[in-house]
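Engineer: one predicted model, sequence on top.
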Amino acid sequence: MRIAIGNDHAGTDYKLAIVGLLKSKGIEVINYGTDDTDSVDYPDFVHPVGSDVSEGKVDFGIVICGSGNGASMTVNKHQNVRGALCWNKEITQLAREHNDANVLSLPARFISLPQALDMVETFLNTSFEGGRHERRVEKIPVTK
């Protein structure tokens, strides 16, 4: 499995911990995020994640910024990307089961690091249910 990850300055500590978790599971990580806490612009680190997911270069993406909103808005500009802003394990599970989310957006300033790690585990271990949800996902417009 390959996962692309991107973050701004608010998500650096979370990203480093998530990368450690993923690597411990034998998952290949492509790190587009900053490794510093100096202020940066999240689109510069999130667009490459969206491109990789859109082009099928990775299985999933994870994006992190302070609120998770900017990262989610940015990644969702890419074709065939379904980025979900999640703030707890239950929302994360539903994003995968019902929406076939392929990018997890995390709000670093509003969740704890243990919550973030738990949400990543949930995201990776939850499958899309298909069925009635597939019909709905197919109705999401594709950006061209």
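Structural biologist: Thanks, I have the structure now.
Engineer: rest of the way, CA atoms for contacts and neighbours
Structural biologist: OK.
Engineer: now the helices for the chain?
Structural biologist: Along the chain, the stretches classed as helices by DSSP state H are 12-24, 43-54, 69-75, 89-99, 113-125, 132-138.
Engineer: format those helices as a markdown table; extra columns: mean neighbour count.
Structural biologist: Listed next are the helices of the chain as a markdown table, based on neighbours: other CA atoms under 10 Å:
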| stretch | mean neighbour count |
| --- | --- |
| helix 12-24 | 17 |
| helix 43-54 | 23 |
| helix 69-75 | 23 |
| helix 89-99 | 20 |
| helix 113-125 | 18 |
| helix 132-138 | 12 |
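Engineer: put this next to the first one:
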Amino acid sequence: MKLAIGSDHGGFDLKQVVMELLREEGVDYTDMGPETAESVDYPVYGQKVAEAVASGEYDRGIAICGTGVGISIAVNKVPGIRGSLCTNEYMAEMTRRHNDSNVLVLGGRVLGDDLAKNIVKTWLHTEFEGGRHQRRIDMIGDIEKKYDK
């Protein structure tokens, strides 16, 4: 799996923790920025992660901001992205199993490091079930097509 990861300043510290976990897990990843914890705009980094995944260059992505809410909104503006803000392991499991989530979104100021690492591990190692869930993913794609300009 090839993964893109990015954050804003509010998610920068957690991004460092997650990247260490990705190294331990043997996941090939690219840090889309930022390189410091100085204030930056979350839409910029959410877009970088989302476009990297939507282009097919990366299989999945992780986007992190202070709460996860802003960057979640940003990543989900990119067609083909199913970004999921997760605050526990169950959400991470179900968003992979049922929604085929391709971008995991985390809140750096609302999650502890251990919980965040457990969420990431669950999300990385859970497979999409397909079946009836694929029909629903296709329906989401139809909504995107309806509003594509």
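Structural biologist: That came through, no problem. Keep in mind the model is a prediction, meaning the values are calculated, not measured.
Engineer: circling back to that earlier point, residue 36 of the first structure is nearest to which of the helices of the first structure?
Structural biologist: helix 12-24 (6.4 Å; CA to CA).
Engineer: contact partners of the closest one?
Structural biologist: Residues outside helix 12-24 of the first structure that contact it (CA atoms under 8 Å, 6 or more residues apart in numbering): 5-7, 28-29, 33-37, 64, 108, 113, 116-117, 120.
Engineer: that one maps to which residues in the second structure?
Structural biologist: Using TM-score structural alignment, the residues of the second structure aligned to helix 12-24 of the first structure are 12-24.
Engineer: mean shift between that stretch and the first structure?
Structural biologist: Its aligned residues in the first structure lie a mean 1.1 Å from stretch 12-24 of the second structure after superposition (mean CA distance after the TM-score superposition for the first structure).
Engineer: count the residues that sit near the closest residue to residue 33 of the second structure other than its chain neighbours.
Structural biologist: Closest residue in space to residue 33 of the second structure, ignoring its immediate chain neighbours: residue 6 at 5.2 Å, by CA to CA, 6 or more residues apart in numbering. Residue 6 of the second structure is flanked by 28 other residues according to other CA atoms under 10 Å.
Engineer: contacting residues around residue 6 of the second structure?
Structural biologist: Contacts of residue 6 of the second structure (CA under 8 Å, 6+ apart): 15, 31-34, 45-46, 48-49, 62-64.
Engineer: could you check how far the counterpart of residue 115 of the second structure in the first structure is from residue 10 of the first structure?
Structural biologist: Matched by TM-score structural alignment, residue 115 of the second structure corresponds to residue 115 in the first structure. Going from residue 115 of the first structure to residue 10 of the first structure by CA to CA, to the nearest Å gives 16 Å.
Engineer: what's the closest of the contacts of helix 12-24 of the first structure to residue 95 of the first structure?
Structural biologist: Among these, and counting by CA to CA, the member closest to residue 95 of the first structure is residue 120, at 12.0 Å.
Engineer: distance of that closest one relative to residue 32 of the first structure?
Structural biologist: 17 Å.
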